[in-house]
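Visitor: Mind folding the following:
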Amino acid sequence: MSDPKQEPEDELAGTEQPFVAHLMELRDRLIKAMLAIAVAVGILAIYPGPGPLYDMLAAPLVAHLPKGTTLIATSVISPFMVPLKILLMTGFLLALPFVLYQIWAFVAPGLYTHEKKLVLPLVISSTILFLIGVAFCYFFVFGQVFKFIQSFAPKSITAAPDIEAYLSFVLTMFLAFGVAFEVPVAVVVLARLGIVEIEKLKAFRSYFVVLAFIIAAIVTPPDVVSQLALAIPMILLYELGIWAAKVFIKHTQPPSEEA
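Guide: As a prediction, this is how the structure comes out:
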């Protein structure tokens, strides 16, 4: 007859692998991820191609430039390097779900069931939120920002932005909005790990509003439109994170030691 006080069996018992086996699996996962990125880049290089990809990226700015005005290249190799960088960036974003799956497949065997319930939703949600942030920046923020900036430009000035400067600006904005949209994930992680209690997160609301506007003022251009477009979603996502934290804490608790 079994002892009722006996500790529950470790669900990971017998799954240990030699260190070399882990390295070989990691190598295989990295190779698969790199191949996925290479395939995505190859497909995009054929259709629509590096040039059309750059035209698509530059469309929000070109739409608000004076008629007949185009972007310029101040470096000899810029017309080649800038579209190539955009091609690689787009290929990586296209293959990102498969890359994250390879990371998950490598890590998952070493996690308990309740840990998988926490990690997998966070990986998926963080990816979706990042892509939503980038899309929000491209389809809404860019149009409003460029329209606002051009409305203040004197008629005696002909705007002809450099393509490298524009690419740097775009990547900075994409990164800022992508990371800003990760606020719910950060709130969930802090609450789930017990670093900050949910009640303290609720009490921090008013301070976070100020913090959101400070961050928006630092990472966005000095115009009201882009700052509001970043700060307001961060505040709303903070509230979403508090609600999501309650759900995650409820459904990702480790099994009781008393079976």
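Visitor: For the rest of this, base every contact and every neighbour count on C-alpha atoms.
Guide: Will do.
Visitor: where do the helices sit along the stretch 101-250 of the chain?
Guide: For the stretch 101-250 of the chain, applying DSSP state H, counting those that start in this stretch gives helices covering 113-136, 142-152, 163-180, 183-192, 198-203, 205-219, 224-251.
Visitor: Please identify which of those is closest to I72.
Guide: Smallest distance to I72 across these (C-alpha to C-alpha): 6.0 Å, for helix 163-180.
Visitor: In that closest one, which of the residues would be classed as buried?
Guide: In terms of neighbour count (16 or more other C-alpha atoms under 10 Å), helix 163-180 has its buried residues at 163-164, 166-167, 170, 173-180.
Visitor: Considering those, which is situated nearest to A45?
Guide: Checking the buried residues of helix 163-180 one by one against A45 (C-alpha to C-alpha), the nearest turns out to be L167, at 18.4 Å.
Visitor: List the residues that contact that closest one.
Guide: V82 (C-alpha atoms under 8 Å, 6 or more residues apart in numbering).
Visitor: And it, how close does it get to F148?
Guide: Between L167 and F148 the distance is 19 Å, computed by C-alpha to C-alpha, to the nearest Å.
Visitor: now swap in E197 and tell me
Guide: Counting by C-alpha to C-alpha, the separation of E197 from F148 is 41 Å.
Visitor: I'd like to know which of the helices of the stretch 101-250 of the chain lies nearest to A95.
Guide: Using C-alpha to C-alpha, these put helix 113-136 closest to A95, at 11.6 Å.
Visitor: roughly how far out does the closest one sit from the chain middle?
Guide: A distance of 9 Å separates the centroid of the chain from that of helix 113-136, by C-alpha atoms, centre = their mean, to the nearest Å.
Visitor: mind listing what's buried in it?
Guide: Those buried within helix 113-136 under the rule 16+ other C-alpha under 10 Å are 113, 116-119, 122-123, 126-134, 136.
Visitor: One more, so I can put them side by side:
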Amino acid sequence: MLKSARKTEKDPEGRMPLAEHLRELRNRLVKSLAAIVVATVITAFFYKDIIEFFTDPILAAVGCDYSFAELAKDTSETKCARIVQNGLLSPFTLALTVALSSGVVLATPVWLYQLWAFVAPGLHRHEKKYGLAFVAAGFPLFVMGAYFAYWSLPKMASVMLEFAIIGSDNQLPLDDLLQLIMRMILVFGLSFELPLLLVMLNFGGVLTGARMAGWWRGMILGITLFAAIATPSTDPISMLALAGPIWVLYFAATAVSLLNDRRRARRDAAGPADDEASELDLTPEDIGEIEPVPAAPALPEQATRDRVNGYDDVT
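Guide: Next up, the predicted model:
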């Protein structure tokens, strides 16, 4: 009964007291953390498979297929790498880190929904539609960038290993290798969100499509420099693997922004939506027809300065 009464008392526009906002925020955070904990426990049983999934392509490109003694006797120009772990606690801490990171990723639909459920009641109808569209487009873009990072990492490793001494065995600490992989996935994934950010600024009225179209030379140069700095290797393949898709996404975001500018112009000409308040025009139509405001009548003069019971004639 109390829950149903509380639901019926909610404002249709999502307004509620500060205490209710804090209580709802607490409930959303608890549900998000619970989902992350459950996902972390599940992924803890498969952390070795997760590590192999990220490291196997690199080992396939630069891994050593024979022992260090045989490697020392080899006179060919063989360059390879071997993964190692340092310290007694390193395997345990690595398992916790991989399980927690994988749990956060696996629970993404839950905590994203909780965030949306907390913010959505205060949005207009068109803002909710745009918010869902941005979330639906942001996740595939991040996955696309992460895939490009996963695809280019073995090629980066092969290029970087070319700087090693011939016949040496390159030891790759597993902690450092996984940090490099995660960093590259985050950099590639977040960089693919740049066009979405530009579209969001355009839909928010901060940036116009015409201005974005005028920036194309500087954006191509900036994206190329960013790709050259973000990729650890010096080969052009890895740089183009990051810069090329962002170029395409930038021009796609420019096209979407130009279309949105035209749609906004037609919407402004048609008037506000049903759930929006129209702007009040307080400017008079004809200033010459404004009637002057009469002056306030003057108070009567004091007939005498004598007071009766403490009051004069006026009061």
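Visitor: Give me the TM-score for this pair.
Guide: In this superposition the chains share a TM-score of 0.85, using TM-score structural alignment, normalised by the length of structure 1; 244 aligned residues with a C-alpha RMSD of 2.3 Å.
Visitor: picking up where we left off before, adding distance to V187 of structure 1, write the buried residues of helix 163-180 of structure 1 out as TSV.
Guide: As requested, the buried residues of helix 163-180 of structure 1 are exported to TSV (distance: C-alpha to C-alpha, whole Å):
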residue	distance to V187 of structure 1
I163	37
E164	35
Y166	33
L167	31
V170	27
M173	22
F174	21
L175	19
A176	17
F177	17
G178	16
V179	13
A180	12
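Visitor: gap between the equivalent of I181 of structure 2 over in structure 1 and A59 of structure 1?
Guide: Superposed on structure 1 with TM-score structural alignment, I181 of structure 2 falls opposite V170. Distance of V170 of structure 1 to A59 of structure 1, computed by C-alpha to C-alpha: 12 Å.
Visitor: Kindly report the same for P97 of structure 1.
Guide: According to C-alpha to C-alpha, P97 of structure 1 and A59 of structure 1 sit 26 Å apart.
Visitor: Compare these two and say which one has the larger neighbour count.
Guide: P97 (17 against 14; other C-alpha atoms under 10 Å).
Visitor: Map the more buried one onto structure 2.
Guide: Match for P97 of structure 1 (TM-score structural alignment): P109.
Visitor: show me the residues around L201 of structure 1 that make contact.
Guide: I242.
Visitor: Need the counterpart of it in structure 2.
Guide: For L201 of structure 1, the aligned residue in structure 2 is M212 (criterion: TM-score structural alignment).
Visitor: Report the buried residues of the stretch of helix or strand A35 of structure 2 belongs to.
Guide: Per DSSP states H and E: A35 of structure 2 is located in helix 18-44. Buried residues in helix 18-44 of structure 2, counted by 16+ other C-alpha under 10 Å: L25, R28, L29, S32, L33, A35, I36, V37, A39, T40, T43, A44.
Visitor: and L112 of structure 2, which of the three is it?
Guide: What DSSP: H, G, I helix; E, B strand; the rest coil gives for L112 of structure 2 is helix.
Visitor: Could you report the separation of it from C64 of structure 2?
Guide: 42 Å.
Visitor: higher neighbour count, these two?
Guide: With neighbours defined as other C-alpha under 10 Å, L112 of structure 2 and C64 compare such that C64 has more, 18 against 13.
Visitor: how about the nearest residue to that one, chain neighbours excluded?
Guide: C80 (5.2 Å; C-alpha to C-alpha, 6 or more residues apart in numbering).
Visitor: element containing the aligned partner of L87 of structure 1 in structure 2, please.
Guide: Under the alignment (TM-score structural alignment), L87 of structure 1 pairs with A99 of structure 2. If you go by DSSP H and E, A99 of structure 2 is part of helix 90-106.
Visitor: What residues sit buried inside that helix?
Guide: By 16+ other C-alpha under 10 Å, the buried positions in helix 90-106 of structure 2 come out as L94, A95, L96, T97, V98, A99, L100, S102, G103, V104, L106.
Visitor: What of stretch 160-175 of structure 2?
Guide: Quick answer for stretch 160-175 of structure 2 (16+ other C-alpha under 10 Å): L161, G167, S168, D169, N170, L174, D175.
Visitor: do stretch 197-211 of structure 1 as well
Guide: For stretch 197-211 of structure 1, by 16+ other C-alpha under 10 Å, it's I198, L201, F208, V209.
Visitor: Would you mind putting those residues into CSV with distance to K250 of structure 1 alongside?
Guide: Shown next, in CSV, are the buried residues of stretch 197-211 of structure 1 (distance: C-alpha to C-alpha, whole Å):
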residue, distance to K250 of structure 1
I198, 12
L201, 17
F208, 25
V209, 27
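Visitor: Please consider this matter closed, and thank you.
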